[in-house]
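need a 3D model of the sequence below.
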Amino acid sequence: MRTRTLFVSFLASLALAQGSCPGGRVPHDLGEVCLAKTPVRVAVLDWRPLEDLLLLGVRPVAGADLADFPKWVRMELPQGIQDVGGRMSPSLERLAALKPDLILGYTGFQGRLYPELSRIAPTALYDYLPASGQLAAMRRHFLVHARLVGKEREGERILADLDRFLRERAEELKRKGLSGRPFLLVQAWAREKVYNVFTRDTLASELLETLGLKNAWTGKAEAYGLSRVGPEGLVRLVEEHPGVLVFLIAQPENNPLGDPAVGPLLRLNRAQVLPLDPTTWTYGGPHSARVLVEEVWRSVGGVR
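Sure, this is the predicted structure:
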């Protein structure tokens, strides 16, 4: 009898919780959000949820670092999105004035602000860059974003399309005889003499290995799953991996091929440096994943 009473009590409390949260409770990496209804005024404080919502056909009311977004992410920003400042230090006053009914962001940039953000509106923050499994995390977070804005079925369709696209590109690379070909993915900050080399635990590397390519870099990961080398280290990497495909992402002002300390040495080693478009974002969602793979596919067109 006591067990039955406890069970009935549990059901009653569950019903009460669901009744006060008709939109459902959605967990995130710092807690959970209670949705009274599907949000219509969503503020996004990082580029990943901004990209995801735009792909789903949802225009946020606010975003962060909007001026730089088009420089890195190949996606057009619709008019009417209010800029609330930097991703790491958004203006809480400006954000509150917009009266959002949901705030989305990244634990690494806005985690310390979670208490303040939660007082403005229900807030969901996710760790987009875990130490491993970043591709699985990207898919999971995209579906959560889709669910939060009432677009779960559309999100599932987009991921199914991405899977089909990746299979097709993998088959095409196999037909070209590139399966198993070693690569290095490098993001250049030539002015600072820093080159980020993507380890196998990064989203971008996981995507390229899904295509059948093999990451030749075995160095230790630092922040965001990247290893950092200087100009000499970059040249040495190419020397140690003859024939490796070097996929290079560099903004025009940071291109190492224009650096007299690096460019001539890379050419001397006959490195197969394959520049990707500067707006090839490696930390995004399904849209940026497709862009990255398309850029890689384009760049290997003349590879033998």
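
please count neighbours and contacts with C-alpha atoms only from this point.
OK.

at which residues are the strands of this structure located?
Counting by DSSP state E, the chain has strands at residues 25-28, 31-34, 42-44, 62-63, 82-83, 102-106, 123-126, 182-189, 194-198, 214-215, 226-229, 245-249, 272-276.

any idea which of those strands is most buried?
Comparing the strands of the chain by mean neighbour count (mean count of other C-alpha atoms under 10 Å), strand 42-44 comes out on top with a mean of 28.

counting by contacts, list what that strand packs against.
When contacts are defined as 3 or more C-alpha pairs under 8 Å, 6 or more residues apart in numbering; DSSP states H and E, strand 42-44 packs onto strand 62-63, strand 102-106.

elements contacting the longest one?
The reference is to strand 102-106. Partner elements for strand 102-106 (3+ C-alpha pairs under 8 Å, 6+ apart): strand 42-44, strand 123-126.

let's have these in CSV, adding distance to residue 184.
Conversion of these to CSV gives the following (distance: least, C-alpha to C-alpha, whole Å):
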stretch, distance to residue 184
strand 42-44, 32
strand 123-126, 28
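
next, the structure of the following sequence, for comparison with the previous one:
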Amino acid sequence: MLKLSTKQAPLFEKEGRGGDLKTLAFFGNDFCQISPNPSLLKRGIRSVQIKLIAVVLSLFFANPLFAKIATLDWTVAETLIALGEKPIAVGDKPSYRVWVNHPALPDETVDLGVRLQPNLEQLLALKQLGEMVFINTSFYAKTTTNLNRFGTVEIVDFYQAGNAWQNILTATRQVAKHIGKPKQAEQLINDFSQKIAEIQPLVQPYQTRPIALVQFADSRHLRIYGKNSPFGEVLNQLGLMNAWQTEVNFWGFENIEITHLAKLPKNSRLVVIKPYPANIETALKHNTLWQKLPLAKDPLILPAIWTFGGVPSAQRFAESLADGLLNGGEQW
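The predicted model follows:
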């Protein structure tokens, strides 16, 4: 996130007429005379900061079309990057690095802060570069009114009722259409299919053991991902069995208690996706039921992958799963 402190703002004090001390804020060719009044001074400093941020951003995002695209949604963000379009701004950039991580966000991409309450000052600074285009999902519909003050808002839904994978492919093509890169979308989808074809023979020895794909909320509660989910589709395309055959929500998972794991096929392989609470390993060691579960003996731990992602996350899951099955996963 680009932040400029008041010390960084180019403020100069100058003796005014009659001995009155006045502060002149110099910015490029603009001179703003600011009153010593604290509230007005603060407002003037904020104005200078916004202009400075805009100038810095213009250096990184010189292409007019390139500079316009922003999103609050991480699935849109990873899709944009995979299509070769660096987003100028993304919601909650630090958390993206924890939950998504790959593809990495450019360092110069602006952090819009809380995704459901984007930072208005950052948005105002971005607007100095010209008309903005925000590509969001319906999950952020409540922000549309505010965002319309700064540019156009396009809604693309990766997750909704219906076939999860087909929804993702449709949304990927819609994002590509909004940024004028339909060919890149087809290439992204084709690359995924080719990667699946490469991996499928490698994991063939593991096709007889059902996979229980989970993400821990705490030591007693977790999400388990079903067939109608992006990662469930990856399992299907790789010829692997999904241990969870029950219906799931349109996000592709079911919230369960750890006791439900005892109902899965006894030969199930537990695949755990990071991140999870820091104390999870210790808590599970002291959980009597967990210690008695057959699948607790050899859980496969995978790195953080965005379970609500698009094609890029699905491909990364396929690669990480294959690597884990063949070479072993990460440690708790």
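
what's the TM-score here?
The pair, once superposed, lands on a TM-score of 0.76 when counted by TM-score structural alignment, normalised by the length of structure 1; 259 aligned residues with a C-alpha RMSD of 2.5 Å.

wait, which of the strands of structure 1 is closest to residue 297 of structure 1?
For residue 297 of structure 1, the closest of the strands of structure 1 is strand 272-276, at 9.9 Å, according to C-alpha to C-alpha.

helices or strands up against the closest one?
On a contact count with 3+ C-alpha pairs under 8 Å, 6+ apart, strand 272-276 of structure 1 meets strand 245-249, helix 286-299.

which one of the ones you listed is the most hemmed in?
By mean count of other C-alpha under 10 Å, those have strand 245-249 as the most buried, with a mean of 23.

what does that strand correspond to over in structure 2?
Matched against structure 2 by TM-score structural alignment, strand 245-249 of structure 1 falls on residues 269-273.

rewinding a little: looking at the helices and strands packed on strand 272-276 of structure 1, which is closest to residue 157 of structure 1?
Closest approach to residue 157 of structure 1 among those (C-alpha to C-alpha): helix 286-299, 11.2 Å.

contact partners of that closest one?
If you take C-alpha atoms under 8 Å, 6 or more residues apart in numbering as the criterion, helix 286-299 of structure 1 is touched by 51-52, 55, 73-74, 138-139, 142, 158-159, 162, 165-166, 169, 173, 204, 207-208, 247, 274-277, 280-282.

just the buried members of the residues you listed?
Buried members of these, scored by 16 or more other C-alpha atoms under 10 Å, are 51-52, 55, 73-74, 138, 142, 158-159, 162, 166, 169, 173, 204, 207-208, 247, 274-277, 280-282.

any idea where the helices of the stretch 51-200 of structure 2 begin and end?
Here the stretch 51-200 of structure 2 has its helices, by DSSP state H, counting those that start in this stretch, at 64-68, 74-82, 93-99, 120-127, 144-147, 164-178, 182-199.

ok, which of the ones you listed comes nearest residue 210 of structure 2?
Among the helices of the stretch 51-200 of structure 2, helix 182-199 sits nearest to residue 210 of structure 2 (C-alpha to C-alpha), with 17.5 Å.

other SSEs contacting that closest one?
Right, helix 182-199 of structure 2 is packed against helix 164-178, helix 311-327 by 3+ C-alpha pairs under 8 Å, 6+ apart.

can I get these in a markdown table including distance to residue 116 of structure 2?
Below are those laid out as a markdown table (distance: least, C-alpha to C-alpha, whole Å):
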| stretch | distance to residue 116 of structure 2 |
| --- | --- |
| helix 164-178 | 20 |
| helix 311-327 | 22 |
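
so which of the ones you listed comes closest to residue 96 of structure 2?
helix 311-327 (12.6 Å).

any idea of the angle the closest one forms with strand 269-273?
130 degrees (axes from the mean of the first three to the mean of the last three C-alpha atoms, to 10 degrees).

just how off-centre is helix 311-327 of structure 2 within its chain?
Chain-centre distance of helix 311-327 of structure 2: 18 Å, with C-alpha atoms, centre = their mean, to the nearest Å.

next one: stretch 142-155 of structure 2
Chain-centre distance of stretch 142-155 of structure 2: 19 Å, with C-alpha atoms, centre = their mean.
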